[in-house]
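In: just to be clear, the model below is a prediction. Sequence and coordinates:
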Amino acid sequence: MRGRTTIALALLVALTGCGGTDEPTPGPAPTSSESADPAAPTGGPVDDPVVVEPETALLDWQDTGVLPDTRYVKGPEWEALGDAGDTRVELARDGDAVTVTAGRGRTVSEVLMGEDWAVVVKQDKAETAPSEVAVVDLATGDTGTVATPPAASGGSWALTGGDLYYPTYGDGGAYCLATAALADSNGEDGWCAPERSGFSGLTASEHGIGIMTFDDARPVACRTANLLDGGGVPQPVEGPEDCTAWDVAATADGVVWSEVPKPRRQEEARFHAAADGGYFDLGPGTTGTAVPCGDSVFFASDPQGPEEPARLMRWTPDRALQVAYESPSTGNAFLGEPVCGGGVLTVTSYGEQGDEHVWANVG
């Protein structure tokens, strides 16, 4: 089924370090934010976080009208719809339509959408050639490309505002993070992973860029949750236990991350948040599902009992943990990775009582 995160970590190992790039140093603990609500709850110390009880605040979900396994992204005005073979994507709004085809020997691997831009990534099926990147200006429907730096095959991608973050290769085959300003097709490579390490799990919002870095340790890689600093270098967030982190996303006054307590059960995580120097325990969740959208960070949580549904959890700017969605099925049910398109969230749920594919505006 499309949507369930592949649990085995795809270790895109850089065999050669990027010359002149230093190892990242630990970043500062979350500091106070002028945007923080003074009435918001206060977290505990890092070794004794406040356990947050969720409240139910379901969003106004609407049926997408497409099959659950269909690649689909809903935006404020446009929607992107893929075909069954991942050979094309059609973007449409009010009678306007733009079609992007993968081309011979390629498949659509990513579709990202913001308020102003959409990006379609066309990956080489043999994974021997760089990915091709098609860009659609949602104001005009005009199409373009991001050609430099050339995109690596596969990997993790993120879009925020008019900036695209994606993997590329640097000198000596180093695995690097590229940034492209879509308005002027200006791309540049930046930080490169040290030798025998890589990165994944990119998330992006107006509050910052999250990135998970990892090494090639066996049998389990050592993973670190980071936010990019002003120079584009990953800085480890304070809070996660060493080597256990997975998801990471910036918030207005801190960060949300997940940890995997049992290496053999990598799909099962526990989510946490830091805000203004205090720490919160957000409960169980599914790795690979954290996504910033609108003013919040969302993550999926599998049923916690035979009569429980799968849930989409929401960490809000006022530090409330909310149940934003519940699956129609209980027990044997799960959610696919939620997808955000310019403040519109799309969710797929699967279960014995029926599948569902829905969207909602995020306040």
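Out: Thanks, I have it.
In: drop to CA atoms for contacts and neighbour counts, all remaining ones
Out: Fine.
In: buried sites along stretch 342-355?
Out: Within stretch 342-355, the residues that qualify as buried are 342-351, 355, counting by 16 or more other Cα atoms under 10 Å.
In: got it, and stretch 113-126?
Out: Result for stretch 113-126 [16+ other Cα under 10 Å]: buried residues 113-125.
In: same check, this time on stretch 318-331
Out: For stretch 318-331, the neighbour count (16+ other Cα under 10 Å) marks 318-331 as buried.
In: who's in contact with the residue nearest to the spatial centre of the chain?
Out: For the chain, the residue sitting closest to the mean C-alpha position, by Cα atoms, centre = their mean, is Thr203 at 4.1 Å. Neighbouring residues of Thr203 by Cα atoms under 8 Å, 6 or more residues apart in numbering: 157-159, 209-211, 248-249, 291-292.
In: doesn't Asp281 fall inside a helix?
Out: No: membership of Asp281 in a helix is not supported by DSSP: H, G, I helix; E, B strand; the rest coil, which gives strand.
In: that one: what's it in contact with?
Out: 49-52, 270-273.
In: show me where the stretch 1-150 of the chain has its strands.
Out: 50-51, 55-56, 62-63, 72-74, 79-82, 88-93, 96-101, 106-113, 117-124, 132-137, 143-145 (DSSP state E, counting those that start in this stretch).
In: which neighbouring elements make contact with the third one?
Out: When you say that, I think you mean strand 62-63. With contacts taken as 3 or more Cα pairs under 8 Å, 6 or more residues apart in numbering; DSSP states H and E, strand 62-63 sits against strand 356-361.
In: put this next to the first one:
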Amino acid sequence: MLGLLMASGCSTSEGENAESPEITASSSPAANSPSPAEPATLPKVQNLGCQEVTGLPPGEQIKAATADYVVTTSLKDTRVVVRDTESKRTLLTYDAPARLRLQDVYLRPPSLVVTSYDEVEDAAPEMVVIDLDTGDERVVTGGARKPWTGVSSVGEDYLTYGSHGLDGGYCLTKVDLSTLQTQDVGCVPPRNGIHQVRQSPFGLAYTRFDDTRPASCGSARVAEVSGRDAVDVAGPAPCNVWESVALADGGAAWGEVPKARQIELANYYVRQGAGEPELLADGLTGSLTWCGDSVWFVQSYGRRMLRWSSETGLEEAFRDPKNHEVSALSSPICSGDSLAVLVLSGVAGSRTRQSFTSPSCLGRRAKQQ
């Protein structure tokens, strides 16, 4: 099944714009500490409901959903379909240009952002911003900074993508969703890269990594939304950072990879303002997401999603409500006022692989009064 939650006021997104590097294990105590055990008991996020969403055509893959829209792609990744969540009526479709395949789809009402790429030629991806109300399509050309990679993050007001610097290095460029005007965020030196870009109201966070061998070194940086120079995030162990999210008053949440040969597992930390880092829990790399007023991530064993906010601390937000024998959660997907999580579930020993096209679940978190 596919589980979808609603969180009020989501305005950001996650994404990647470079190949995932290997991470060098640091010698710091924090990096070499064992992964924290699953918290025995955590308070549960209140006012989360669940509504079954069924009736979608077989063979389609759900990419995002809100109370109003469900976005799917075809099995061959050539068509995007936007449907009304309740009636399943088709509202609009988008077909990838000839020879191109869909790469990423981001739902940010009233916009839908789609990236397509050429499987044969090493050409720049095509990025399109679609108005959900009118169906109008606008192609992101990038101006002086031509796209190098596809979209790496989409928020309420702007998207980001990877571009070429004058010296051949990697740069990050932002595009205003209403005007499509571009602005440089920053560049890294040659033989360095950027990945795991995250937007929050407090800044644009990304991980900078180098080509050190046998494993690269990753450090968390935050660029102000205004476009000022990026600064390193204080608190993470050197070289171990996989992803981060900017928080209020210069704080941050981030994931550190303690074992270089297990880059899929991380320990997640939070630092409020100028305080000391606090270990939250273990989790799956790539799952750290800002949505609404909180940080969300999936625990390492993939069975439940956790939420942290400065007001409530760490809480259990979601787990497979059907309690399947085998289940795993995807990284959270923030779309407008909605937080979605894909639930891949089945039965132990079964040879049948359920895709993310099975029935989905929608829940709404009541807005705080």
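Out: Structure's in. What do you need? Everything quoted here is computed from the prediction, not taken from an experiment.
In: drop the TM-score for these two in here.
Out: Counting by TM-score structural alignment, normalised by the length of structure 1, the TM-score of this superposition works out to 0.78. Behind it: 317 aligned residues with a Cα RMSD of 3.1 Å.
In: re the thing from before, can you lay out the buried residues of stretch 318-331 of structure 1 as a markdown table showing distance to Pro150 of structure 1?
Out: Shown next, in a markdown table, are the buried residues of stretch 318-331 of structure 1 (distance: Cα to Cα, whole Å):
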| residue | distance to Pro150 of structure 1 |
| --- | --- |
| Asp318 | 40 |
| Arg319 | 40 |
| Ala320 | 41 |
| Leu321 | 40 |
| Gln322 | 40 |
| Val323 | 40 |
| Ala324 | 38 |
| Tyr325 | 38 |
| Glu326 | 40 |
| Ser327 | 40 |
| Pro328 | 43 |
| Ser329 | 43 |
| Thr330 | 44 |
| Gly331 | 44 |
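In: so which of these are in helices?
Out: Using DSSP state H, no member of these falls in helices.
In: okay, Val121 of structure 1 and Pro167 of structure 1: tell me how far apart.
Out: Plainly put, Val121 of structure 1 is 12 Å away from Pro167 of structure 1 if you go by Cα to Cα, to the nearest Å.
In: I meant Phe214 of structure 1, not that one.
Out: Phe214 of structure 1 is 15 Å from Pro167 of structure 1, by Cα to Cα.
In: also Val111 of structure 1?
Out: 15 Å.
In: swap in Thr87 of structure 1?
Out: 22 Å.
In: what of Gly231 of structure 1?
Out: From Gly231 of structure 1 over to Pro167 of structure 1 the distance is 17 Å, taken as Cα to Cα.
In: of these two, give the one with the bigger neighbour count.
Out: More crowded of Gly231 of structure 1 and Pro167, by other Cα atoms under 10 Å: Pro167, with 28 against 8.
In: quick one: that one from Trp157 of structure 1, how far?
Out: 7 Å.
In: next one: Ile211 of structure 1
Out: 10 Å.
In: just Ala10 of structure 1 next, same as before
Out: Counting by Cα to Cα, the gap from Ala10 of structure 1 to Trp157 of structure 1 is 14 Å.
In: what's the answer for Ala269 of structure 1, then?
Out: 22 Å.
In: ditto for Arg265 of structure 1
Out: On the measure of Cα to Cα, Arg265 of structure 1 and Trp157 of structure 1 end up 25 Å apart.
In: and Pro284 of structure 1, by the same measure?
Out: Counting by Cα to Cα - Pro284 of structure 1 and Trp157 of structure 1 are separated by 25 Å.
In: rewinding a little: conserved subset of the contacts of Asp281 of structure 1 in structure 2?
Out: Retained in structure 2 (both residues aligned by TM-score structural alignment, their matches' Cα atoms under 8 Å) from the contacts of Asp281 of structure 1: 270-273.
In: in strands only, show me those residues.
Out: 270-273 (DSSP state E).
In: before we move on, back to that, could I get the strands of the stretch 1-150 of structure 1 as TSV with distance to Ala151 of structure 1?
Out: As requested, those are exported to TSV (distance: least, Cα to Cα, whole Å):
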stretch	distance to Ala151 of structure 1
strand 50-51	41
strand 55-56	41
strand 62-63	34
strand 72-74	22
strand 79-82	21
strand 88-93	19
strand 96-101	18
strand 106-113	12
strand 117-124	9
strand 132-137	7
strand 143-145	11
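In: of the ones you listed, which is nearest Phe199 of structure 1?
Out: Among the strands of the stretch 1-150 of structure 1, strand 106-113 comes nearest to Phe199 of structure 1, with 17.1 Å by Cα to Cα.
In: next, the buried residues of the closest one.
Out: Residues of strand 106-113 of structure 1 classed as buried under the neighbour-count rule (16+ other Cα under 10 Å) are 106-113.
In: surely Asn267 of structure 2 is in contact with Lys259?
Out: No: assessed by Cα atoms under 8 Å, Asn267 of structure 2 is found out of contact with Lys259, at 10.3 Å.
In: more neighbours: these two, which one.
Out: For Asn267 of structure 2 versus Lys259, neighbours defined as other Cα under 10 Å are more numerous around Asn267 (26 against 19).
In: residue in structure 1 matching that one?
Out: Using TM-score structural alignment, the partner of Asn267 of structure 2 in structure 1 is Arg270.
In: right, and that match touches Val260 too?
Out: Yes: using Cα under 8 Å, Arg270 of structure 1 is in contact with Val260, at 6.6 Å.
In: excluding chain neighbours, what is closest to the residue mapped onto Gly141 of structure 1 from structure 2?
Out: Correspondence of Gly141 of structure 1 to structure 2, assessed by TM-score structural alignment: Gly135. What sits nearest to Gly135 of structure 2 in space, not counting adjacent residues and going by Cα to Cα, 6 or more residues apart in numbering, is Leu92, at 6.8 Å.
In: wait, what's in contact with that neighbour?
Out: 81-83, 132, 135.
In: of those residues, which are reproduced in structure 1?
Out: Retained in structure 1: 81-83, 135, out of those (criterion both residues aligned by TM-score structural alignment, their matches' Cα under 8 Å).
In: any of the residues you listed buried? List them.
Out: By neighbour count, with 16+ other Cα under 10 Å, these hold 81-83 as buried.
In: adding distance to Val128 of structure 2, write those out as CSV.
Out: Putting those into CSV (distance: Cα to Cα, whole Å) gives the following:
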residue, distance to Val128 of structure 2
Val81, 14
Val82, 15
Arg83, 19
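In: fine by me, thanks again.
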